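Student: sequence unknown, structure follows:
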């Protein structure tokens, strides 16, 4: 994908979005491709045939081409607007993770977290707006809200994925942006036994960055599928293990400001040019992560006759992450007090002009006390899902289905940080970049074991911090469906059903402070030190490195010490959601040449939600709170496909959709109290979560033009619009504080009504966009291109929603996850056993939502990125001594694409400056797959 093709579309002079021009161009492209594909006319069909897709299994293909052909056929046959991923066989999805595979679909993008694809954004909306299912059942999350972390699901155990971009009345657990349904294999769909196992060695190009990091890992998997008792009973078993190293070279500038533009309380920084914008803090570190994931899948299928069909699905995964960090950071704000009570100052400060503003970019910063951080972050996630589906045929036309399921996720996490540093103020030479990259600094030796002490250089009032956090998410659900075939030329069948769902999410945390006895700076015993860690990528040299757990007991007193914010992290949210639905399945001849199929129906959803948390107004008054709400939604939907024959389809969809609020927004936590002085004396005020929140609600409209031709080839143009009736953002509300306990020394409240700052439903807006996608086989253009093929897609999305209308600061006017341009390009060759695939993903800059300090959530302006992956394999032919063996090599993040963010200048200039710049290295994998 060339750089030119990635340019962001702009509005024309008449105000018509370029997206509309793109739609016109796409229609012309469809006609051009149709002209080139007329040689495939043997694939056409008569108007009265009921086949809705070109038959793709008439020619035996394997590998990438087979997977694409299966996916295209499923897309063609679907009664909704969908995108699909289909493995040719169990364990043969082409990417390392499900998130990587999903991010190649039109309108989807991945958000990288810690160097790996983890969550999925659909059509410009963050993971919080998407529903995630496993075999059609809603899934829990190991995160603190609803967004599912897809790296918990091994690609080796997933056989297919369907992404529903439009609602379906019989689809449970739908999202507002879309719904992702992960699917495991059905053993009776196969006609023979399959035994497959494989393995890959893994290497990270950054190497061993520290004594407690590693650069090598592995992946291993095995699966068994078989049928018994005359193909009436089937078993599928799979296991996958991942042991993967992830490395990180990280730099971040904290914030930039012209402190002369504000009323600043601290001392003036001598030597800083007047009205110059200056960097106010920095950090650099290396991180090493050891990820270990064990996944197990089991499917038992029983179909003794046409009247009874039973499937039991089980999935379990355990994900362990051991992360270590060694680095340094400092504040150079003017109010920071350094050695002998003197503030920081500049020597030889030089400025660079940036859009008319002087920016300090080089010089020496004096009297700074850098802190050396050694951190350990350990996390264990456990996922378990079980579902039992039983279908009973009632006569010739009716089927009753009962589906029971249980899904549970547990996370236990510890985060330990210990501090060290030199005892006196230091001078730091610096050379800063005003564009993304590693700025350069010259520090004193921060690895000198005789000069770097354990102590509190940045005056945090403790010498270390330890937090234990726990959370548990469970869903218990039962679904009952009745289907009946009709003798009707329009409505062929109807589905009527109910899904009963109870979800409970619990979260708690304990915070401890570590103190040196007598608060006396202490040198570390050299026998407990590791080799110094290099930060030369920023010019900072080496820093002192040690295992913080090895020092905690010998050197520190550990005391439970929780602030109000820590107390408010504990909460329970419970939701009881009942979904009643009816769907009519349509298949009719509209004219002699146009056939219409699809569905229309509605869902009626009742929700009863509640939360228990704590009001922590000060450390002496901690009172439990319980609050909640009840509401209902009527959600009609219609999906119609107009089939014009010869592979031409038009899909149209209209629906009302909703998405319940992020679970962490529903917490009943609060910091509320009664004012003791001033004009507000006797009045309640506070802030916290809102258990009475109602959902995001929207009206959705979709239109898709598609042309299918040849073997696994198509071109499609999709247009969509969502009109959000409400969006959730923080507001000041009139709040009833009945049941809240005031502080003992507070006056008697004048009234129980006061002001509360919390999440609330507010003004909405539109989301709209266009998606152009294609899968093309080279053989369409001639036999000389047989074996070659490509998949291409590009999408443009825009929104009128302001997610922070009460915040006038720059950089907060786009909703999380919105990249205006998302594009993917894959070129592959597969023939004579050889297979090669080169894929690039691109997404425009966006506002990402990430975990921040002490487990809080934070929005950050994330810059555009391109990631390039390469895969090469060779399958030994049938009849050879090594038949069934495939050798595989992969390189992920081939160009070592950095993760980049930017931050707005803090005093209102409207300028943006570099924030984070992190590299994760290339990931090399080499291994095999063997099928018996």
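Tutor: Received it, and whenever you're ready, just let me know what you need. Bear in mind the structure is a predicted one, so any value in this text is a computation, not a measurement. Numbering: from 1, shown residues only.

Student: switch to C-alpha atoms for all contacts and neighbour counts from now on
Tutor: Fine.

Student: name the helix or strand for residue 392, please.
Tutor: Using DSSP states H and E, the element containing residue 392 is strand 371-394.

Student: could you point out which element follows that strand?
Tutor: Note on strand 371-394: by DSSP H and E, the next helix or strand toward the C-terminus is strand 398-421.

Student: other SSEs contacting that next one?
Tutor: Applying 3 or more C-alpha pairs under 8 Å, 6 or more residues apart in numbering; DSSP states H and E, one finds that strand 398-421 contacts strand 371-394, strand 453-454, strand 464-485, helix 548-555.

Student: buried ones in it?
Tutor: Of the residues in strand 398-421, those buried by neighbour count under the rule 16 or more other C-alpha atoms under 10 Å are 398-421.

Student: ok, structure two:
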């Protein structure tokens, strides 16, 4: 505590000295210019100008272009950037990867920002799209940029009052309806900005921006279960059979509440000061109804059918198959806050900048609900269809007497994190025909993360009660229309838990005679607290000749990590505290070159070394165990490794770019990354408290090679005749090949990386009409590995899929516009399989969302 106080005092003192000397604050990396242009294609021109004028390789999306498609969050907007791939969660964009790497640096106005949890980065799904002025994706590195991203850096830029020439007021009202959930929810946004001339001749500006989003959603998921090797299905042959089916309908609301303010003061030409802050809250409220039917020891004679030429089971009818029903409420809440102050001072050839910021965040999970079990007389499954077909017969699943209560689930889990950071930068313009300037800076930061009181796991068994004994807690499944429109039979009609009381978790437990108090804390083995101090310094020079310009620099970073937790003594099983204190220094050179072959035609080259520090849960020595009360063989656990080292990458990029007009360009890039010490998890059985768990632990050591190419093109076809004038197109394609050592002399691809991905956007800008149709596609990719007893480690592949969004906007006047929007218009079904297509893993379907929007600008 004393060390933390002294660091904050030093940071505060440094800022005070800067204020006295009229030194202002700046961004953690060079802020992309605020290009303010008008006209129907302003957004494309702004983004293209940012890409063209950057010394490194950067892609940009600006606010107006984000608003022309129905992008709910920043993640949705990122999916169309060349080289970026995203995952899907509840019908929205989820995880983000740059060229296949999720190890990136995330910043807000150049300052490091994060979502509290086990990782280091910001979850871009937390941020409403309306809150940003632009998004810059840096694929190459400069010494002045924050370290931490072997994949790259994504910077979110928010509006500032000096971005506008005067008063600016804008807002929107949106109503969005999901066709599966059959509910409509509102979304609102508002921004007000103004600037004034002070009595002393300076300028002062104020900006406020807020957004509220609520979206009703539904997701249906169907799984065939893990493959199981059996010798009793076909005489004399080992057959791989699906272990059953898992059919889940989840629905609820996703709510984002976010806001920010910015103050700017320019007392004279030399000095500019600012203060700004932001808050983002992202809450998911979820009700899930899940039925699981397992493969049984017995089956109907003659019913097993194999896929031709394989030992994989295609269809079968099991008899006396056990089933379980899990009904639960699962709610999560992320909160992130950041406040900062600083400015910029320029005197002659010297510019000094500085920044002081404080970021904090929390993440919380709540889980509660009843569990049931029973047996069905016959269970038939056929996994040959895209969505596996399932049926039950011989047992009335609407009869409460066929269900017995097995337990009441209850879990909570918090995360918290904090960051105090300060930096000072200086740039001196040189009177030299080639070397234009030299820049240097330092940054001090303290990052903290913890999970106390940990995962409170208080699932409690219930015995001796059937559903007919307490009929008030069950009801017919209201979502019997499972996977609508797919024409594949599912169980659908069965009893589920009534979740009206699930969020009164203590009351629900008492209703079933559970009087044991919920533990105030998880096992000390699962708790961890991490503090990380970094001190970084850099120097870089900007050079500019007749046809070539660029920068070259060196960044040196000293990192000290202190990891605290507990571990079990192997001989006695007693708990002992663990406190690991380590430090290391990284030297990160970089160079970026841009060669102007002719007007509008550039060649670029970049080389750098970058790092990413391990995630916090990977560093933690603590052990988390999650017992499965229904199927103990599925007991799982996870633990960290405080001896993990940072991941290092050596990067090379070459690009060619052609700019033929304000909104017309084409480009191609090839890149190569060699990543050392890639962190991977190794799972193995461990016995704890007499029970066997499959425990996953991270290790360094694997190397990875990522090589690929990107290409993009955009243009409006203004020379076309008649109604075709105003048509335009944006298209990009990314190829990425990855190979990671598997530790046994072979290679495997990186997880969640598609070899091919592409975006195609058709555009119309004609008078008062603006329209966009956007198709995002990615090819098959490795999702994860699953260890299956008797079968071994199986890769899980998600098949390639496309996602179609569209928007049509009509401008009623210079101040009012109306829009009709649609997302997931194809109602895409995503499917996965274990290793080969004849071993299906799961399928997912989400809502088609349609929205009406009214936009006002004063």
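Tutor: Structure's in. What do you need? For clarity, every value in this text was computed on a predicted model and none was experimentally measured.

Student: burial of residue 465 of structure 1, as a residue count?
Tutor: Other residues near residue 465 of structure 1 come to 21 when the count uses other C-alpha atoms under 10 Å.

Student: I misspoke; the intended subject was residue 745 of structure 1.
Tutor: Residue 745 of structure 1 has 8 neighbours, counted by other C-alpha under 10 Å.

Student: what about it, is that helix, strand or coil?
Tutor: Three-state call for residue 745 of structure 1 (DSSP: H, G, I helix; E, B strand; the rest coil): coil.

Student: which residues sit in contact with it?
Tutor: With contact set as C-alpha atoms under 8 Å, 6 or more residues apart in numbering, residue 745 of structure 1 has no partners.

Student: quick one on the thing from earlier: and the angle for the strand holding residue 392 of structure 1 with strand 398-421?
Tutor: Compare the direction of strand 371-394 of structure 1 with that of strand 398-421 by axes from the mean of the first three to the mean of the last three C-alpha atoms, to 10 degrees and you get 170 degrees.

Student: strand 371-394 of structure 1 packs against which elements?
Tutor: Strand 371-394 of structure 1 sits against strand 308-331, strand 398-421, helix 548-555, with contacts defined as 3+ C-alpha pairs under 8 Å, 6+ apart.

Student: how about those in JSON lines, adding distance to residue 436 of structure 1?
Tutor: Shown next, in JSON lines, are those (distance: least, C-alpha to C-alpha, whole Å):
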{"stretch": "strand 308-331", "distance to residue 436 of structure 1": "19"}
{"stretch": "strand 398-421", "distance to residue 436 of structure 1": "28"}
{"stretch": "helix 548-555", "distance to residue 436 of structure 1": "32"}
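
Student: which one, of those, ends up nearest to residue 475 of structure 1?
Tutor: Proximity to residue 475 of structure 1 (C-alpha to C-alpha) singles out strand 398-421 among these, at 5.1 Å.

Student: the closest one vs structure 2, average distance?
Tutor: Aligned to structure 2 and superposed, strand 398-421 of structure 1 gives a mean residue distance of 1.4 Å (mean C-alpha distance after the TM-score superposition for structure 1).

Student: would you mind identifying the next helix or strand past that strand?
Tutor: Using DSSP H and E, the helix or strand that follows strand 398-421 of structure 1 towards the C-terminus is strand 426-431.

Student: all helices for the stretch 751-900 of structure 1, in order.
Tutor: Counting by DSSP state H, counting those that start in this stretch, one finds no helices in the stretch 751-900 of structure 1.

Student: so which of the helices and strands packed on strand 371-394 of structure 1 comes closest to residue 186 of structure 1?
Tutor: strand 308-331 (8.5 Å).

Student: so what does the closest one touch, helix or strand wise?
Tutor: Applying 3+ C-alpha pairs under 8 Å, 6+ apart, one finds that strand 308-331 of structure 1 contacts strand 281-305, strand 371-394, strand 542-543.

Student: doesn't residue 13 of structure 2 lie inside a helix?
Tutor: Yes - checked against three-state DSSP, residue 13 of structure 2 lies within a helix.

Student: tell me how many other residues crowd it.
Tutor: Counted with other C-alpha under 10 Å, the neighbours of residue 13 of structure 2 add up to 12.

Student: kindly report the same for residue 535 of structure 1.
Tutor: Per other C-alpha under 10 Å, the neighbour tally for residue 535 of structure 1 reads 22.

Student: got it, and residue 300 of structure 1?
Tutor: Counted with other C-alpha under 10 Å, residue 300 of structure 1 comes out at 20.

Student: and for the one 3 residues further on?
Tutor: Burial of residue 303 of structure 1, expressed as a neighbour count using other C-alpha under 10 Å, amounts to 17.
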